[in-house]
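Trainee: Build the 3D model from these lines:
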Amino acid sequence: MPISLKPTAALDGLRLDQLRERLVTDGVNPAHAAGLFRWLQTGVRGRFVAPLERWLEGRAGLRTELETVTETVSQDGWTTKFLFGLRDDARIESVLMGFPGRFTGCLSTQVGCAMGCVFCATGQMGFSRHLDAGEIVAQAREVARLTAERHGERLRNLVMMGMGEPLHNFDATMQALAVATDSHGLGIAPSKVSISTVGHIPGILRLADHPAPYSLAVSLHGVDDDERGRLIPVNRRWPLADLTAAMREYSAKKGRVLVAWTLIDGVNDGEGYARRLVELLRGIDAHVNLIPLNPTEGYEGREADWGRVMAFQQILRHAGLPATVRQRRGIDVDAGCGQLARRTA
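Mentor: Model prediction:
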């Protein structure tokens, strides 16, 4: 079922060209759109001409406002998780992850998630609604502001790996990223944006034809339909054969696919799984990111033993398949992969 773009009343969900069109429609010189766009996205306001000032007078909700309900800093000193309140009292979580000289914002695209992955806290919540473009952009804007204020650095990377399935909310996600990557605003380089999916095939195919060079990350976690279906129920709708075909098409058109593999003790961390994964990805330009399972209240599985993680990685590398182990950040504050939910404590 196609997903339509939910219109946002706030102006900060509009691309620069759309903002120009809005000004033209209302009889304001579109030459002022760039300055207005910069103010909406960064808070930096220059001098506005009188016609634009009059146009702005009395307009409520120019920008999407997020209420910071809680802010939790990890013991690692580099990771901060935010619980944001939205206009309808819904709540989402976003994460700021810092590395020396590089700061990354992990953004949500939905309240909850409809994909139902059993080891994911967001999937355990169920689905409430899509976020609109302004609500996604507002997260990026807030995380960028805090990066500058607290660390004196620019936010340079975005990963759409927070709450929700980004490709299930394709139009609003693409709209928000067009805004966030515009050089007149936050100026995130499109090549520094990564979009994660559990295998939403229609979205993958649309992303393959999208002109922006965003990266694709596919959460795989299983090498046959039965075992993957137990972890990721949506696999019953979009089975592995169709998913890998979509990944091949994306790879042929856009380049490398990042494959996420969550290693669960006694479930998918054996050497046999590593060898089968090599065969599954044969012919796809892929890089495997190994993720020891992060704990959630709704799933009893445990993270794989470190020795098995290393053995799994070595098998992939020996077969010529690039593989890294994701650096764990923010696990103590439930800010890691698969841990985001709308908790207040």
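Trainee: From here on, just use CA atoms for contacts and neighbour counts.
Mentor: OK.
Trainee: so where does residue 327 fall, helix or strand?
Mentor: For residue 327, there is no helix or strand it lies in under DSSP states H and E.
Trainee: try residue 93
Mentor: Secondary structure assignment for residue 93, by DSSP H and E: strand 91-99.
Trainee: Pull out the buried residues from that strand.
Mentor: 91, 92, 93, 94, 95, 96, 97, 98 (16 or more other C-alpha atoms under 10 Å).
Trainee: With adjacent residues omitted, what lies nearest to the third one?
Mentor: Right, the one you point to is residue 93. Excluding the flanking residues, the one nearest residue 93 by C-alpha to C-alpha, 6 or more residues apart in numbering is residue 83, at 4.5 Å.
Trainee: list the helices and strands the helix or strand encompassing that neighbour packs on?
Mentor: Using DSSP H and E, residue 83 falls within strand 79-85. Applying 3 or more C-alpha pairs under 8 Å, 6 or more residues apart in numbering; DSSP states H and E, we find strand 79-85 packed against strand 67-73, strand 91-99.
Trainee: next up, for comparison:
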Amino acid sequence: MKGSEKRDIRAMSREDLRAFFVSVGEKAFRGNQVYEWLWQKGAHSFSDMTNLSLELRQHLDTHFTINHIAVDKMQRSKDGTVKNAVKLHDGLVVESVLIPAENRTTACVSSQVGCSLDCRFCATARLKRMRNLNADEIYDQVMVIDRQSRLYFNRPLSNIVFMGMGEPLMNYPNVMKAIDKITSPDGLGMSPKRITVSTSGVPKIIRKMANEQPRFRLAVSLHSAIEETRTSIMPFNSTFPLKDLRQAVSYWYEKTKSRVTYEYVVWKGINDGPEDIEALLDFCKAAPCKVNLIEYNPIEGGEFQQASDSAVENYIRHLEAAGITVTVRRSRGKDIDAACGQLANKETA
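Mentor: Next comes the predicted model:
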């Protein structure tokens, strides 16, 4: 059997593996052992599976492959942030980031090679979407960052955000499969409450997700609650208008009782006026929420500028007066282009 014809073993369930071993005259529990090597121990080759006989490992190598990721290049920021250029089995590259804080470490993971959407302020949006990541490729990013967290910060990974390259809801099945594996006792066993899926806003999928009663968090990259303004900076908004998004986040809360977080950058001359604040306050009435005001991270050849401190303070003052929780998120890893909106595979281009 040629290597290109080998089956990806991580596409098989535990039951599939048990059935395979029975079919070749082995005990079913061998499937449990292999499953543990793949998902809990992160084995990259069958030779690592030392509780299997050499003959059995060779048999697996003949019939299967493990399409694991590899860190092609790692960069460390002066603030401790780690950025990984991750090479996939087909040679394509995505980026993921480890973000340290005093009491936690967060993995920012990618879900697509490139992006399906066209946000004008985001470097990733300039990349052609090549393909969706498989669930195991998403999972592997988390495994790598967990190891880095233990190595560099002496603690396990505590949080995961789907805020890397790509639009997670445009790769919904694989993102959900990855989260299932990340939260499963058979995988990393992380609490779903420590996972945030961030979307630019795909109303139909938000509603679908809500129907599945997930326990992870939802964040929406909003940036403007005025239709014309949002469409000018996020052109796909003409397909997924604010009216539909508003109804979707309301439905999300109705089904999950989990408040949504709005990610919001304030730019000079774009959304820094009183009318922008009033529109956001009105949008926040759709469902219980909180607002993260994010520092803008310039991209090469970009046309956007961070708004003045007074404009940001004006947002904070009005949001707090309306009883809405608001935080200001300072960017990490800007010196290595690892901050929000900067992931663009520059180092591997």
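Trainee: What's the TM-score once they're superposed?
Mentor: The TM-score (TM-score structural alignment, normalised by the length of the first structure) is 0.90; 333 aligned residues with a C-alpha RMSD of 2.2 Å.
Trainee: about what we covered before: Provide the aligned range in the second structure for the strand holding residue 93 of the first structure.
Mentor: Counting by TM-score structural alignment, strand 91-99 of the first structure lines up with residues 93-101 of the second structure.
Trainee: ok, the residue lying closest to residue 153 of the first structure once chain neighbours are set aside to residue 80 of the first structure distance?
Mentor: Closest residue to residue 153 of the first structure apart from its sequence neighbours, by C-alpha to C-alpha, 6+ apart: residue 147 at 5.8 Å. Noted for residue 147 of the first structure: a distance of 10 Å to residue 80 of the first structure, by C-alpha to C-alpha, to the nearest Å.
Trainee: the strands in the stretch 201-349 of the second structure, which residues?
Mentor: In the stretch 201-349 of the second structure, strands defined by DSSP state E, counting those that start in this stretch lie at 217-221, 260-265, 289-294, 325-329, listed in chain order.
Trainee: and residue 306 of the second structure, which of these is closest to it?
Mentor: Taking C-alpha to C-alpha, strand 260-265 is the member of the strands of the stretch 201-349 of the second structure nearest to residue 306 of the second structure, at 8.1 Å.
Trainee: which residues sit against that closest one?
Mentor: Residues outside strand 260-265 of the second structure that contact it (C-alpha atoms under 8 Å, 6 or more residues apart in numbering) are 217-224, 249, 253, 287-296.
Trainee: Kindly recompute the last result at 7 Å.
Mentor: Residues from elsewhere that reach strand 260-265 of the second structure (C-alpha atoms under 7 Å, 6 or more residues apart in numbering): 218-223, 288-296.
Trainee: Which stretch of the first structure lines up against that strand?
Mentor: Going by TM-score structural alignment: strand 260-265 of the second structure matches residues 257-262.
Trainee: before we move on, the earlier item: got the helices and strands packed on strand 79-85 of the first structure as TSV, with distance to residue 320 of the first structure columns?
Mentor: Formatted as TSV, those follow (distance: least, C-alpha to C-alpha, whole Å):
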stretch	distance to residue 320 of the first structure
strand 67-73	38
strand 91-99	28
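Trainee: who wins for proximity to residue 36 of the first structure among the ones you listed?
Mentor: The closest of those to residue 36 of the first structure is strand 67-73. By C-alpha to C-alpha, the value is 23.1 Å.
Trainee: Where does that closest one end up in the second structure?
Mentor: Alignment of strand 67-73 of the first structure against the second structure: residues 70-76, by TM-score structural alignment.
Trainee: Same check on stretch 224-232 of the first structure?
Mentor: Residue span in the second structure matched to stretch 224-232 of the first structure, by TM-score structural alignment: 226-234.
Trainee: same check, this time on stretch 169-187 of the first structure
Mentor: Mapping stretch 169-187 of the first structure onto the second structure (TM-score structural alignment) gives residues 171-189.
Trainee: could you pull out the helices for the stretch 51-200 of the second structure?
Mentor: Applying DSSP state H, counting those that start in this stretch to the stretch 51-200 of the second structure gives helices spanning 54-63, 135-153, 172-183.
Trainee: Dump those into CSV; add distance to residue 322 of the second structure and mean neighbour count as well.
Mentor: Below are the helices of the stretch 51-200 of the second structure laid out as CSV (distance: least, C-alpha to C-alpha, whole Å; neighbours: other C-alpha atoms under 10 Å):
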stretch, distance to residue 322 of the second structure, mean neighbour count
helix 54-63, 61, 15
helix 135-153, 37, 20
helix 172-183, 34, 20
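Trainee: hang on, the earlier thing: quick one: the match of strand 260-265 of the second structure to chain centroid distance?
Mentor: Between the centre of stretch 257-262 of the first structure and the centre of its chain there are 14 Å (C-alpha atoms, centre = their mean, to the nearest Å).
Trainee: Which of the residues in it are classified as buried?
Mentor: Going by 16+ other C-alpha under 10 Å, stretch 257-262 of the first structure has these buried residues: 257, 258, 259, 260, 261, 262.
Trainee: Please determine how far the fifth one is located from residue 95 of the first structure.
Mentor: The span separating residue 261 of the first structure from residue 95 of the first structure equals 21 Å under the rule C-alpha to C-alpha.
Trainee: same deal with the last one?
Mentor: Distance of residue 262 of the first structure to residue 95 of the first structure, computed by C-alpha to C-alpha: 19 Å.
Trainee: Over to residue 84 of the first structure?
Mentor: 11 Å.
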